[in-house]
Structure formats: structure tokens, C-alpha cells
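Pasting the sequence and the predicted model now:
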Amino acid sequence: MSHIALYRTWRPQAFREIVGQKHIVQTLQNSLREGRFTHAYLFNGPRGTGKTSAAKILAKAVNCLNGPAVEPCNECANCIRITEGAVMDVVEIDAASNRGVEEIRDIRDKVKYAPTEVRQKVYIIDEVHMLTTEAFNALLKTLEEPPAHVMFILATTEPHKLPATIISRCQRFDFRRVSLEDQVERLHEVCREERIEADDDAIRFIARLSDGGMRDALSLLDQIMAFSGQHVTYDDVISITGGMASDQFEKLVQAIKQRDVGAVLQLIDDFMQEGKSADKCMENLLYYFRDLLMVKMVPGSQAVTDRIIDVKRFAGVAESFTTQELISMMDTLNYYQTEMKYSVQPQTLLEVALMKLCSSTAGGAPSRAGISDGSKGAERAPDGLVSQLMSRIQRLEEQLVQLQKQGVAPAAGSATGGGAGQSGSGSRSTAIPAAMKKSVEKLDGFLEGKDSQDSKSVLQKWNQVLGRVKEQRITIHAWLVDGEPVSVHGDAVLVAFKSSMHRETTEKPANKQLIEQVMADVLGSPYRLISIMIKDWKSAADQVKPVEGSKEELKLVPEDEPVAAREEWISEAIQLFGEDLVKIKED
């Protein structure tokens, strides 16, 4: 007989076998004992914590020939056939692949019929958050008032994606991550039954890697058993999972403490030669510093004893650092770990992060606060420079007040009216703020071509562009679908976005390159992608509309031509705050 995966072999078949969910098991058993089970349940929690297993056990308990009972007997015909999935009245649906309204309408039409084989008709809908809005609407009324013989059990890892109207119609049970001790006990039980010898530190490391998911832990144990044979050791687990032993990190941390850059780089190179990944090294190093900090600050905590096997050894390493040094190191490592997600050279970032730790003056690392938001590697500005900038800002504020007293309106004021600066010609002022002049000048060609044949052709084929992008990269499609083409000028297509986040993500070089390639394929010639916020596009279009009854022409300042007669205080304001934040009203 072929091998069956451990997580399937050891799948709970009774409530007493569910690991780490005592609060849920007790509630369900009490409701079964008193006959107070409801028509709709919502099981949510992390993956591998027993949601679907609990749903099947509940289906057996309400339909057991010896029940309804607090535990299914697993011996009667109903229990056996439900376990095998052979009962037509107990339906398990994967909402990830059956997410449309038609599938839910089919359920709605069939619930009215009484069960033919068992006492209670049970629908288990797994990953229910994947259903479409229309499907949820179709399910809503049935879920609220189903026939007496029907029970719904919804399971999900992301309950926040469910409509509140669905959640309010269910009894909600929150499954927790399985504790490390419960996982260790279960894994030892599995090893005993499978006649496998396993070292305690190896089992604990497997439990730590599974992050509270019992299924993940059993799958990992199954893989390691195939590698190790009849005896599972700690070294085997390290080797097969690509992890790193704590003594390797101890050497690395000691080299950082001694500021031995050569030894640090050699250790990183050794990790890479062993097939470790840079992001995994960074993740494990952060965990190691976290453990050092826990040992130093709360040595008797349960969180320490759960994660650390040799607490005394960790305490010895932690003594060589101050608490602030450890926090600073974690802060810097966390910053570079975030940067790794967008880097094509993660190993280089790992090396830079550790060299930065070595080169710090106090043996630690500068905190994240020391890194400027504007330039990611910049150090904190000296106090003298901060004082100088504050003085300049105060001086600018005083000058602005004086200008306002002289009749210059504030930037937020009206652009029209009969103020002191109004032209004596009596005509309506057509002056545009300097920042808007640049924007309109850039869009001039697009504004003229928004109703052209090329623009209409691109708009007609845009759904084909979206479809082709979705086929190649669905994540990019999710951002691009927020925009719509508004004009074509030359070899450029202007796309207007409602959301700035969607626009910025679409503008990333890799995403933009793919979109432009798709546009070339669909439209038949190469086009560049230009983006704009839709509110800016409408504003620019409004600026060039001629005033009714007026023949005055709107003249635009060329983009490269500097705006004349800018006073010194205006230049300073733009340097300090940026041109986007400084608004200038011309007379």
C-alpha cells in the first residue's frame, strides 16, 4: 500500500484528538450534549489549526447513529461513510474554486430538500472568504433562515474579508495557533506510533518552525523522516530545512561584538555556500537577537523557555550587550529585512546590514530613527543644522506675514476677485499658479489629443490590454485596473488613476515594462505608459477651457523656462518644503 502523508494519517477523527483548541471543543461538546447546536458556524484561524477537521467531526457527531453525541463513535455506518466522504448529504465545498454565484444558487435550491441518508444535511464551505460579493448575497437569506434539517459550517483564514451580515448570522469560533508544548507532545506521540526515534531538541525545532500550525509540523516531520530514516536528529532538521543552528549565530554575534568585519563576511559566505538564503539568514538572526533580548529582560518568562533550548548559553551571550544595543541592532536589521523584499541582491543587503552593526561606535547599530525618510541611508541631521533650519523657517514665516499685510492673499485664498493686486484692465485674471503652469504645459499635447482617433482606438482595446496583463501577472492587473486611458499623444498613452497607491505601484520599473510590452502587442505599435491622478487631469482640462464669451487666449509658460521675478524668500520656501507644498498666487 502506498505511503499516506502523516498529516492525513493523523488527522483528528474525534473532538478529543484536536490539539490546542480546548475552548472550542468544550463549547461544541456542551451544545451537542444539550441539543442546542445552531444552524450556522464560522470557524476561523491560522492554517493547520483544525478548522476543517472540527467541521467534519461536528458533522459526524450530529449524524452519528448513536447520537447526536459529544463524540462520534466512528464505528457506525454514518460515521464511517462521512469520514470517507461518501455521504451525499454532507457536502464539502472549496470556495476558492467554486466562488461564483451559480454554485451558491445551486446550494440555495437544494437545501429545501430533506436529507436522504442521514439526520442532518451539512454544508462545509472551506476558504469562504474567496466567495464573490454576488455569491455572498445569494447565500445571505439561506444562511439566515435555513430549513431545520440544514447546518452550515464556514471555514476561513481571513474573517475580515467576510461581510458583517454573514458573520452576524453565525456562531463564531476563533481557532488559535497551537502552543509549542502541545505540538511537541503530539509530535512525540506520532513518532512513538510510527516507531521513529527523535531527539527532543529536533522535535522542538520542528515545532518552532511550524509557527503554531499542527499540519505544517506533521508535514515537516514526514519530510525529515524520509531523510533521516529511523532516527531524527537536530542536525538533520537543520540540514533539511535550511535553518541555522544557534551556535553558528553565536559565532556571528561575537564577531559583530568584536567588530571583526572579515570574520562576519566569511561566516555569511559560509552560510551561502551551504545553500542558505540571505532573507532566511536575516529572519533567523532577528529571532536570535529577539531571544537574547528576552533572556536579558525577562529571564523567567514562558516565552523564553518555549523558544530557547539552552537558556544559560543565551544568557552568557546576552551579558556582553546592553539592552539598548540589542534593540538598536534589531531595529537596523528589521529595516534592511524590509528593503530585502525589493532588492535583486539580498545577500549584499545582509552584508551591508552586518557591516553597519560592526562599524557603529557603541557596538550596536543606529536606530531606525537615525535613518532619514527622504534618503534611506542618511544619518540623523546634526543638532546645529536642525537649529539653522528652524531659524530659516521662522524667518520665512515672518516674511510671509509681512507680504500678506501688504495685500498678497494666502495660497488657500480665492484665485479671482477685486483685491489690491487686481489688474486695472478690468478683464478677468487668467493667471495660473506656477506649479499648475508646469502641469498644464506637460499635458498640452494630451489635452489636444484626448478626442483623437488614436485615443478612441486605445480606449476600445483597453479591456484587451487588461486581460493580457492579467494573464501574465495578476497582481499588476489588480493595480492597473484602477486606471483608465484618457488620451494618446505621440508614442505615449496617458492613464488616469483614482488611487495614488495604485498609480505608484504601476509606475515601478518592472511593472511598467510589462504593461508597455502588453500595450505594444495589443495595440500593434510601441507605446510609453504615462500616469496621472484623475483629479489632476480634470483640473488641467478645466484650466484650458475657454471662458464663455471671452476671446482671451490662455498662454502657457514653457516647462524649461524659469518663472520670472521669483523673490529670494520664494526660492528658500521651495527648497525647504518642495514645490508641491508651496502655492504661489500671481497678481
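Noted; the coordinates are in hand. It should be emphasised that the depicted structure is a prediction, and the values quoted were computed from it without experimental measurement.

When you work out contacts or count neighbours from here on, use the C-alpha atoms and nothing else.
Noted.

quick one: contacts of stretch 492-505?
For stretch 492-505, contacts defined as CA atoms under 8 Å, 6 or more residues apart in numbering pick out 446, 479-480, 482-488, 511, 527-535, 537.

Among these, which lie within strands?
Members of those lying in strands (criterion: DSSP state E): 483-488, 528-533.

Just flag the most distant two among the residues you listed.
Checked with CA to CA, the ones in strands among the contacts of stretch 492-505 reach their widest spread between 528 and 533, with 16.9 Å between them.

the more surrounded of the two?
Using other CA atoms under 10 Å, the more surrounded residue of residue 528 and residue 533 is residue 528, with 19 against 16.

Now the more buried one: closest residue in space that isn't a chain neighbour?
residue 492 (4.5 Å; CA to CA, 6 or more residues apart in numbering).

Over to the residue nearest to residue 171 when sequence neighbours are not counted. Which of the three states is it?
In space, residue 171 comes closest to residue 41 once its chain neighbours are excluded; the distance is 4.7 Å by CA to CA, 6+ apart. Classification of residue 41 using DSSP: H, G, I helix; E, B strand; the rest coil returns strand.

Kindly confirm whether my reading is correct that residue 41 touches residue 152.
Yes. The criterion here is CA atoms under 8 Å, and residue 41 meets it with residue 152 at 6.3 Å.

Mind giving me the packing neighbours of the helix ranked longest in the chain?
Secondary structure of the chain per DSSP state H: the longest helix is helix 383-405. Secondary-structure packing of helix 383-405 (3 or more CA pairs under 8 Å, 6 or more residues apart in numbering; DSSP states H and E): helix 568-577.

helices or strands next to the helix it packs on in the packing?
helix 383-405.

Flag every buried residue along the helix it packs on.
Residues of helix 383-405 classed as buried: 392-393, 396, 400 (neighbour count, 16 or more other CA atoms under 10 Å).

just the angle between that helix and helix 568-577, please?
130 degrees (axes from the mean of the first three to the mean of the last three CA atoms, to 10 degrees).

Tell me how far helix 383-405 lies from the chain's centre.
How far helix 383-405 lies from its chain's middle: 41 Å, per CA atoms, centre = their mean, to the nearest Å.

Second structure for comparison follows:
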Amino acid sequence: MAYQALYRVWRSQRFDDIVGQKTVTQTLKNALSQHKTSHAYLFTGPRGTGKTSAAKIFAKAINCPNQVDGEPCNECHICKAITEGRLNDVIEIDAASNNGVDEIREIREKVKYAPTQVSYKVYIIDEVHMLSTGAFNALLKTLEEPPQNVLFILATTEPHKIPATIISRTQRFDFKRIQTEDIVEHLGYILNDMDYAYDEQSLYIIARAAEGGMRDALSLLDQALSFSDERLTEQDALQVTGSLTHEMMDQYLTDCANGEVEAALAGVQKILSEGKEANRFIEDVLLYSRDLLIYKQAPEFLNLQRGYVSEGFKQLASELTNDKIYRYIDLLSETQQQLKVSTHATVYLEVVTVKLAKLRINVPNDVPVASGQVAIAPEQLVQLQQQLEALQQELAEVKQNGVTLSSTTPQVQSAKTKPSQFKLPKGLVYNVLKEATRESLRETQDVWGDLLQMLSTRERGMIRNSHPVAASNTEVVVTFDSDFVCHMLNNDDSLQQAIQMNLQRLIQKPLKAVFIPEVSWAMLRNDYLKEHPFEKKQEATISPDVQVAEIDQQQASQEVVEKAIEFFGEELVEISEE
């Protein structure tokens, strides 16, 4: 006898043989054993999940004289005739090639005749969604009121293309994708029955490549057996499926994680030169990244699906942060979509490789970022580390030698902050103070909180600690606690536009913001008052600010003294009046 493909040899002949569809098969068996069958059924689901097999088993079971608990005997002449496709009362129709009105009209004429050999005449229409609109309309009346002892079973992979009027006249059963472990178990059963040696990991590779379809898994297994030599190995399965080895993916993502762009690109070229497809490459790396994330959260769950975890995989999972894996998955998914419409697959692979290798995530692992927060840039982190070291050194000197404070507290200010490299926009601040009014400042302060809520998350995170301290009809001076951020904000045109646009909505004034460090505000304000004596008319609008400035300075000095005593101890603090 000629060789038959595995998916034909091992096609399910009983409901219990159908893998991974327990809910569907048990419902059909109960309906058959209790004689509560319907006149029309709709089987939907992905390819290779058992829809057509279930339809033929149902046709056998409903006509089998030796049926037991809804299962056909597969021994009587009726079961054998249906299995071999010889029974005239069980008609299989491929709707892809018989989708016209004439074919359906022919069915309408033939259903009037009673079955000749069995109790029920069964029509199995595969890929029913391919029928034309006219054909569906022609089928509609027959489905609604079929002749006695006639049964329709419709099978499709795309139920959304079937008219609702057809679906409402059928009992619908949804076949789901088969789990990886179920496919592996069934493939292992087949190989054991064939007495064929195999590596268990090879079955996991085939099962994952099948993407939930048993027929695809059996076809791949058939190829792998033809390729292998007396034993099915992991390498045989990788060659047949076109998948990447664990070592390839370990090395590729390790190079990307370490920022080794040249090594990662060389790895891509090597993989493609071995005949791997670009789409398959991206899909494998995407699944690998997903596995890394699952392993970090639920390792036992991953072991059930993957079957094997290499040492390189474990090391990579421990080194990569969750946030970095999230970004890997996003970038790979975007590239997967781009490859579907591109003729330059290699270019996209190289681009995504560079992106993965250059990706920098500075948020610590498993630490959630609150809404509005911004990850610290590397250069800012270095600056903060330098400032911290300087403050620690100064603190050690203070504890050893004590501290001397004056009423103007220049020493405390110099100890508190190092000289800034940020160039103060003195001219811009003076222009604001020249036209500043108490009313404009209060008006701006009242809506500043609302303004922050109107900005984007990034913008709100950058200026969340800002405070308006002086305002005119065209500009506002805003203090901030970081020199570095002030410099960045003053050069951010998009942020300036957002502030102006939203202030226009809130107070009908498109104010431009000038950001300065908080520690420099008092000095700039006092310098301006010394350099620009006010006339009586000007004092009416600005002098309240000046008075407040003097009061603020005194209060600040007192607060600094109290904080110094609280921090260093009264015995180390000496207050001098100069």
C-alpha cells in the first residue's frame, strides 16, 4: 500500500481521539446518547483543530447501529463506508470550489429524497464562509426547515464572514487552539506507537511551530521523520521548522543586552545565511522575549510550555529588567508588522537589532514608575552622584570642625549647593520684574495646578516641582530645584508652547515661562531692587513683592538656623551676626 501522511493515518476516528477539545466532544457525545441532536451545526476554529474530523465522527455516530455513549463502533459496514468516503448519504462539499447558487440549489433539490442506506443524510460543508451571498440566501430556507432525517454540519475558520441569519439557525461549537503540552503528548504517543526514538525537546519545537494546530504538527513531524536518521533530534526539528536554536537566541539577545551592536548584527547575518526566514526570526525572538518575562514571574508555568530552560536563558532572565523586556517586545512587534508589507526584510532586522542594542532603561527592576515621573538620564545621574559625594565630604568636615552661620547665611547656602554651571537668564528675569504685578502673579499661581493637569505626562513630570514667583502680562518667572533641568526646560520649545497655549485657555494670557533655580531667585530679586530704584507709581504695584522678599529672607535665615541645629546639634552650630 502507498505511504500515507501521518495526519491521514492518525486522523481521529472517535470523539475521545480528538485532542484538546474536551468541551465540544463531550457535548456532542451527550447529545447523541440522549437523542437530542439538532438539524444544523456550525463548527468554527483555527485550521487543524479537528472540525472536519468531528463532523465525520458525528455522521458515523448518528448512523451507527452499535453506538455506545455517543461513540461510533468503527467496525460496522456503515462506519467503515463513512470513514472511506463511500457512503452516498454522507456528502462532503468543499465550499471553496462549490460556492455558487447553482450548487446550493442542487443540494436543495436532493435533500428532499430520504436517505437510502442509513437513518440520517448528512451534508458536511467545509469552508462554508466561501459561499457567495446568493448561495447563502439559497441555503437559508433549507437550514431553517430541513426535511426529516437530514443534517447539516458547516465548518469554517472565519465565522465572522457568515451571515447572522445562517448562524442563528445552527448550534455553534468553537474549537480552540490546542495547547502545546497536549500536542507534545499526542506526538509522543504516535512515536511510541511507531517505536521511533526521539528527543522530547524536539516535540516541543514542533508543537510551538504548529501554533495550536494538530494537523500542522503532524505534517511537521512527518517532515522531521523523513529528515532524521533513526532518531528524531532537537537539531532535526529546528532544521525542519526553520526555528532558531536556544544558543542562537541566547547569544543574540545577550549581545543586544550588552550593547554589542557589531556582534548582534553579525549574528543576524549568520542566522540569515543559514536559510532562516526573517519572519520566523522575528517571531522566535519575540516568543523568546515573552518566555523571559514569563520565567521571571512564573517559572513553573513556563516549564510546562517550553519543556527546557538553558543556563544562558536563566542568566539572561536574571540580568534583563522587566521594563527592558517590555521594550524588546514592543520593538519586535512593530518590526513584525512592518515585515508583512516590506520587501527589504534584512534592513528591518538590522534596524531593530541596532535599536535593541542601543536601548537604555534606567529605571531599576521591579520598581514601578509613578505617573508623571521621568527616568533619570545618564548624564544627570553622574551629576547627582558628584553632588552627593561633595555633600558627604562637606558633611564630614562640618561634623569635625563645626559650622558658622551669619544672618544672611551665605555659608549655609554655599554648603547646601555647589556653584552652578547653569547660566542664569538674568536679562529675562529683569524684564519680567520690570513689568511684574501682584495681580498677575496671584492669577498665575491660582491656575498653575490646573495647568499641570492639562500638560502631557512627560511635561507634567518635568515641571511637577515648579513654582511661579513673579509674573507680568507676557511672562512668568518659575523656580525649579535643579540647575540641569532648568537649562533643559528653557530650551524646550514644545513645552513653552504647551504652557502658553494652556495659560491662554485658563487666564486669557499666553505667558512665556522663564525657569531659574530656586536658590538663585532671592539673589536675582535683591540685585534687581538695588539696581532699579522704583518711583512711587511703581511701588504701588511691585513694593508688596519687595516687602515680602525681605520678610521671606528673614524667615528663610531663621529656618536655616533651626534646620542646622536640628541636623548637626546645637553644640556644633555657632551663629554670628554680621
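Structure's in. What do you need? As the structure is a computational prediction, the values presented were derived from the model and not from experiment.

returning to that earlier point: any idea what the residue nearest to residue 528 of the first structure aligns with in the second structure?
Using TM-score structural alignment, residue 492 of the first structure has no partner in the second structure.

how about the helices in the stretch 351-500 of the first structure?
383-405, 434-449, 453-472, 474-480, 500-506 (DSSP state H, counting those that start in this stretch).

corresponding residues in the second structure for the second one?
By that I understand helix 434-449 of the first structure. Counting by TM-score structural alignment, helix 434-449 of the first structure lines up with no residues of the second structure.

which parts of that helix are buried?
So for helix 434-449 of the first structure, counting by 16+ other CA under 10 Å, buried means 434, 436-438, 440-441, 443-444, 446-447, 449.

for the fourth one, same thing?
With burial defined by 16+ other CA under 10 Å, the residues of helix 474-480 of the first structure counted as buried are 476-477, 479-480.

centre of the chain versus that helix, how much separation?
On CA atoms, centre = their mean, the centre of helix 474-480 of the first structure falls 15 Å from the chain's centre.

ok, and what's touching it?
Contacts of helix 474-480 of the first structure (CA under 8 Å, 6+ apart): 466, 469-470, 502-503, 505-506, 511.

how about a cut-off of 7 Å?
466, 469-470, 502, 505-506, 511 (CA atoms under 7 Å, 6 or more residues apart in numbering).

The third one now?
Contacts to helix 453-472 of the first structure, defined as CA under 7 Å, 6+ apart, come from residues 477, 481, 485, 487-488, 515, 518-519, 522.

Closest one of those to residue 280 of the first structure?
residue 477 (29.4 Å).

Give me the contact list for stretch 530-541 of the first structure.
440, 447, 492-498, 500, 503.

got those as JSON lines, with distance to residue 60 of the first structure columns?
Rendered in JSON lines, the data for the contacts of stretch 530-541 of the first structure read as follows (distance: CA to CA, whole Å):
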{"residue": "440", "distance to residue 60 of the first structure": "69"}
{"residue": "447", "distance to residue 60 of the first structure": "67"}
{"residue": "492", "distance to residue 60 of the first structure": "63"}
{"residue": "493", "distance to residue 60 of the first structure": "60"}
{"residue": "494", "distance to residue 60 of the first structure": "59"}
{"residue": "495", "distance to residue 60 of the first structure": "56"}
{"residue": "496", "distance to residue 60 of the first structure": "55"}
{"residue": "497", "distance to residue 60 of the first structure": "52"}
{"residue": "498", "distance to residue 60 of the first structure": "50"}
{"residue": "500", "distance to residue 60 of the first structure": "51"}
{"residue": "503", "distance to residue 60 of the first structure": "51"}
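
farthest-separated two in the residues you listed?
Applying CA to CA across the contacts of stretch 530-541 of the first structure, the maximum distance is between 447 and 500, 21.1 Å.

Reformat the contacts of helix 474-480 of the first structure as a markdown table; add distance to residue 23 of the first structure and neighbour count.
Output for those, formatted as a markdown table (distance: CA to CA, whole Å; neighbours: other CA atoms under 10 Å):
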| residue | distance to residue 23 of the first structure | neighbour count |
| --- | --- | --- |
| 466 | 47 | 19 |
| 469 | 46 | 24 |
| 470 | 43 | 16 |
| 502 | 42 | 17 |
| 505 | 43 | 15 |
| 506 | 46 | 26 |
| 511 | 47 | 18 |
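
what residues are up against the closest residue to residue 90 of the second structure other than its chain neighbours?
The shortest distance from residue 90 of the second structure to any non-neighbouring residue, by CA to CA, 6+ apart, is to residue 122 (4.8 Å). By CA under 7 Å, 6+ apart, residue 122 of the second structure lies in contact with 59, 89-91, 150-152.

In a strand, residue 122 of the second structure, correct?
Yes. Counting by three-state DSSP, one finds residue 122 of the second structure located in a strand.

how about it, what's its match in the first structure?
Residue 122 of the second structure maps onto residue 122 in the first structure, by TM-score structural alignment.

any idea how far its match lies from residue 68 of the first structure?
14 Å (CA to CA, to the nearest Å).

Equivalent analysis for residue 174 of the first structure, please.
24 Å.

quick one: which of the two has more around it?
residue 68 (19 against 16).

Chain neighbours aside, what residue packs nearest to that one?
Nearest to residue 68 of the first structure is residue 62, by CA to CA, 6+ apart, at 4.5 Å.

Where does that neighbour sit, in terms of helix or strand?
For residue 62 of the first structure, the element it lies in under DSSP states H and E is helix 51-63.
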